[in-house]
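J.: I'd like to go over a predicted model; first the sequence, then the structure.
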Amino acid sequence: MANHNPTLTQGSSRLPSKQERHRLFGSVDPIPGNKPTEKEKMVDLQNTPKDFLFALDQVGISSVKHPAVVHSTLSPTVQTTVANFALTTSLVQNSKGINMSRLTEQLDLYHQQGWDLSLKHLCQFAEELAGRMKQSAATIEVTFPWFYERPAPVTGMTGLMHAEAMMRVHFDEVEGFTATVGLKAMVTTLCPCSKEISEYSAHNQRGVVTAEIELTDAQTDWDWKKALLEAEETNASACMHPILKRPDEKRVTESAYENPRFVEDMVRLVAADLYEMPEVAAFFVECRNEESIHLHDAIARVRYRK
């Protein structure tokens, strides 16, 4: 086939320089500018005082992925995970905006100092952030996968499970701190109606249980992850497992048959456990069954303040 590129000839591999190639694909030289390049001389629109109609409850950044250290009373007791942050502050009426780069600056500073995702550190972060931004309030919300070791019920073979954890800390210079935490975990649920009407067997499915709690102490060192996981799993028909041999599978399926649960049953049972926890001021529970014999999911929710 004939070579129609005038630059490349038979037996030659010569190309234009990288600068020439960029120009070939549309790059142009920078235009001479007349605006200042020194920070001190630049116009700061965000900090220009004026009446901007409304104060704002929250303004900031979200979907910030960052490595974070998590401690747990379940093995592995220390783990590094990838967390998703949302960092916001309030905004007074006479300011146009906030300096958003300071949000990620503080996140990186804390990371360099070796912080972990404890409520105490998040409260400290929120209070310092509000002060740094010269605002009266700040909120940090973070979600992350939390891993925990799970042994099989008969053979004891272990593997790692994971659940989706959430932490939300709010600081207000007048009202102080509030903290909400949550956990979303997978369980097995077996249909009570199917068990009741069928001559043999019963359909079961994967249930997704979400529990969120408002804490009585925003800076507690209580292992809420373990407590929420136990509330969700011990009320289900059966737990999920990463490794199951045949004796384990027999135990799990028989346990599910012995403990049938509707979604309504699940949220009420989990709610009862949360109600009995003194560390919990208010709670929200949801169970969603990914139905195995229907095209739809089944869902139930409850919200309660003590």
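T.: Received the coordinates, thanks.

J.: From now on I want contacts and neighbour counts done on CA atoms only, so please keep to that.
T.: Will do.

J.: do you know how far residue 253 is from residue 244?
T.: Counting by CA to CA, to the nearest Å, the separation of residue 253 from residue 244 is 11 Å.

J.: Please read the previous query as pertaining to residue 265.
T.: 27 Å.

J.: More neighbours: which of the two?
T.: Neighbours around residue 265 and residue 244, counted as other CA atoms under 10 Å, are more numerous at residue 244. The numbers are 21 against 15.

J.: For the stretch 51-200 of the chain, just list every one of the strands.
T.: Ranges of strands within the stretch 51-200 of the chain are 56-71, 78-91, 137-151, 158-172, 176-190, based on DSSP state E, counting those that start in this stretch.

J.: And stretch 152-160, what's buried?
T.: Of the residues in stretch 152-160, those buried under the neighbour-count criterion (16 or more other CA atoms under 10 Å) are 152, 153.

J.: Pull up the distance across it, start to finish.
T.: For stretch 152-160, the first-to-last residue distance is 11 Å (CA to CA).

J.: Please apply the same query to stretch 142-159.
T.: 26 Å.

J.: which residues touch that stretch?
T.: 70, 74-76, 79, 81-86, 160-168, 241-245, 247-248, 251-252 (CA atoms under 8 Å, 6 or more residues apart in numbering).

J.: Which of the residues you listed are buried, as a PyMOL select command?
T.: Paste this into PyMOL to select the buried members of those, with burial taken from 16+ other CA under 10 Å:
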select buried, resi 70+82+83+84+85+86+161+162+163+164+165+166+167+168+241+243+244+248+252
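
J.: let's bring in a second model and compare:
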Amino acid sequence: MNAHKSTKQLPSKVERHKIFGSVEPGPKTKPSEKEQMADLQNAKKDFLFEIDAVGIANVKHPIKVQSQLLPTSQTTIGTFTFTSSISEDSKGTNMSRFTEQLNEYHADGFVINIATLKQFTKELTGRLKQNDAIVEVSFPWFFERRGPSSDLAGMNHANAGIKVMYDHDNGYDIEVSLSGTITTLCPCSKEISEYSAHNQRGQVEMKVTLTDAFDEQKVDWKQSLLEAAESNASARIHPVLKRPDEKMVTEQAYENPRFVEDIVRLVAADLYELAYVEKFHVFCKNEESIHLHDAIASISYDKRTEV
């Protein structure tokens, strides 16, 4: 085939830009040096109210995550939120300082753990010249799962998160979270049916406030929360299932029927027994297989309120 020969004569790129609205730069009268520029965000006067939190959200950034499950080290994507309060006499915050510090940590290889995020948050208060700051990060966490009979491995994932709140006067509050997927089989369906029972995919979300004594060098909180969700399900989710595996999983589900109410109570019991957990919230949503709606349940509990 003959190559296509262009016959259309186009104006230059500069001229094309002018056709679509580009204009020549106008005269510049404002300073271009940072020291001479107006800094509205640092203006000081009565601005009516203190602001609880101001900052940036939905910041995507590569991070490194360590785990006691395989793979023990992985690179994933963190979604960050950075905030701090500002006083009534402050106009605003300097948004670039959040990402500036993020990039500095990335240059050293940003390993996401509680100790590093505590340091990050405390340093952020100094950079912002504020008394408090909050850093939140959520990320997909991958872990190996093997078939119960074949022992064939594949990769599952859960959504994990860490929230570090630092206050110059009160110190740190640490909250971790995990959302994992399970299988549930309906007890009512099993009870009333001559044979079989319908099942569904469930999503268990846990938010946990950790005690000051929590030692992440000894305990992988991700693994602990995942186990709390999966061990109380009708069956676990598997990426690779051969027929003997499938037989075992479906029979296990039939032997362990669970309502959504059962799930949150059983998970809550496991979290209650963890000594390093002060407070927790458990939420479960089952995507029903014979209804168009979802079934939901939740429990919140604070062990610090016990007499």
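T.: Structure's in. What do you need? Keep in mind the model is a prediction, meaning the values are calculated, not measured.

J.: Got a TM-score for the pair?
T.: The TM-score (TM-score structural alignment, normalised by the length of the first structure) is 0.95; 297 aligned residues with a CA RMSD of 1.2 Å.

J.: Aligned counterpart of residue 44 of the second structure in the first structure, please.
T.: Using TM-score structural alignment, the partner of residue 44 of the second structure in the first structure is residue 49.

J.: a helix runs through its match, doesn't it?
T.: No: in this structure, residue 49 of the first structure is coil, not part of a helix, as judged by DSSP: H, G, I helix; E, B strand; the rest coil.

J.: That one and residue 96 touch, don't they?
T.: Yes: between residue 49 of the first structure and residue 96 there is a contact under CA atoms under 8 Å: 7.4 Å.

J.: The residue mapped onto residue 142 of the second structure from the first structure: neighbour count?
T.: Residue 142 of the second structure is assigned residue 147 in the first structure as its aligned equivalent, the criterion being TM-score structural alignment. Neighbour count for residue 147 of the first structure, taken as other CA under 10 Å: 23.

J.: same deal with residue 148 of the first structure?
T.: 17.

J.: give the contact list for whatever residue of the first structure lines up with residue 236 of the second structure.
T.: Aligned by TM-score structural alignment, residue 236 of the second structure pairs with residue 239 of the first structure. By CA under 8 Å, 6+ apart, residue 239 of the first structure lies in contact with 186, 187, 188, 233, 252.

J.: And for residue 73 of the first structure?
T.: Contact criterion CA under 8 Å, 6+ apart gives 223, 226 as the residues in contact with residue 73 of the first structure.

J.: Need the counterpart of it in the second structure.
T.: Aligning on TM-score structural alignment places residue 73 of the first structure opposite residue 68 in the second structure.

J.: what's the answer for residue 224 of the first structure, then?
T.: Taking TM-score structural alignment as the alignment basis, one finds that residue 224 of the first structure is matched in the second structure by residue 221.

J.: any idea how far that match lies from residue 56 of the second structure?
T.: According to CA to CA, residue 221 of the second structure and residue 56 of the second structure sit 27 Å apart.

J.: Please apply the same query to residue 111 of the second structure.
T.: Distance from residue 111 of the second structure to residue 56 of the second structure, counting by CA to CA: 21 Å.

J.: Compare these two and say which is more crowded by neighbours.
T.: Counted by other CA under 10 Å, residue 111 of the second structure and residue 56 do not tie: residue 111 has more neighbours, with 19 against 15.

J.: Who has more neighbours out of residue 49 and residue 96 of the first structure?
T.: More neighbours sit around residue 96 than around the other of residue 49 of the first structure and residue 96, counting by other CA under 10 Å; the figures are 18 against 11.

J.: What's the more buried one aligned with over in the second structure?
T.: Using TM-score structural alignment, the partner of residue 96 of the first structure in the second structure is residue 91.

J.: I'd like to check the angle between the helix or strand where residue 227 of the first structure lies and strand 137-151, please.
T.: Using DSSP states H and E, the element containing residue 227 of the first structure is helix 224-233. Orientation of helix 224-233 of the first structure against strand 137-151 (axes from the mean of the first three to the mean of the last three CA atoms, to 10 degrees) gives an angle of 60 degrees.

J.: Helix 224-233 of the first structure vs the second structure, average offset?
T.: Its aligned residues in the second structure lie a mean 0.2 Å from helix 224-233 of the first structure after superposition (mean CA distance after the TM-score superposition for the first structure).

J.: and that helix, how far out from the chain's middle?
T.: For helix 224-233 of the first structure, the gap between its own C-alpha mean and the chain's C-alpha mean amounts to 16 Å (CA atoms, centre = their mean, to the nearest Å).

J.: quick one: buried residues of it?
T.: With burial defined by 16+ other CA under 10 Å, the residues of helix 224-233 of the first structure counted as buried are 224, 225, 228, 229, 231, 232, 233.

J.: what's the burial count for the residue nearest to the third one when sequence neighbours are not counted?
T.: Right, residue 228 of the first structure. Nearest-residue entry for residue 228 of the first structure: residue 183, 6.5 Å, with adjacent residues in sequence omitted and distances by CA to CA, 6 or more residues apart in numbering. By other CA under 10 Å, 26 other residues sit near residue 183 of the first structure.

J.: And residue 183 of the first structure, what's its match in the second structure?
T.: With the correspondence set by TM-score structural alignment, residue 183 of the first structure lines up against residue 178 in the second structure.

J.: Quick check: the gap between that match and residue 233 of the second structure.
T.: 15 Å.

J.: Could you do residue 191 of the second structure as well?
T.: Per CA to CA, residue 191 of the second structure is found 18 Å from residue 233 of the second structure.

J.: of those two, who's got more company?
T.: Set side by side, residue 191 of the second structure and residue 233 show more neighbours around residue 233, with 29 against 12, by other CA under 10 Å.

J.: Isn't that one up against residue 180?
T.: No: with the criterion set as CA under 8 Å, residue 233 of the second structure and residue 180 do not qualify as a contacting pair; they are 10.9 Å apart.

J.: Which residue numbers in the first structure does stretch 248-260 of the second structure align to?
T.: Applying TM-score structural alignment, one finds that stretch 248-260 of the second structure aligns to the residue range 251-263 of the first structure.

J.: can you map out the strands along the stretch 201-307 of the second structure?
T.: In order along the chain, the stretch 201-307 of the second structure carries the following strands (DSSP E, counting those that start in this stretch): 235-236, 277-287, 294-302.

J.: out of the ones you listed, which comes closest to residue 61 of the second structure?
T.: Minimum separation from residue 61 of the second structure across those (CA to CA) falls at strand 277-287, 27.4 Å.

J.: Just give me the mean distance for that closest one relative to the first structure.
T.: Following superposition, strand 277-287 of the second structure is found to deviate from the first structure by 0.4 Å on average (mean CA distance after the TM-score superposition for the first structure).
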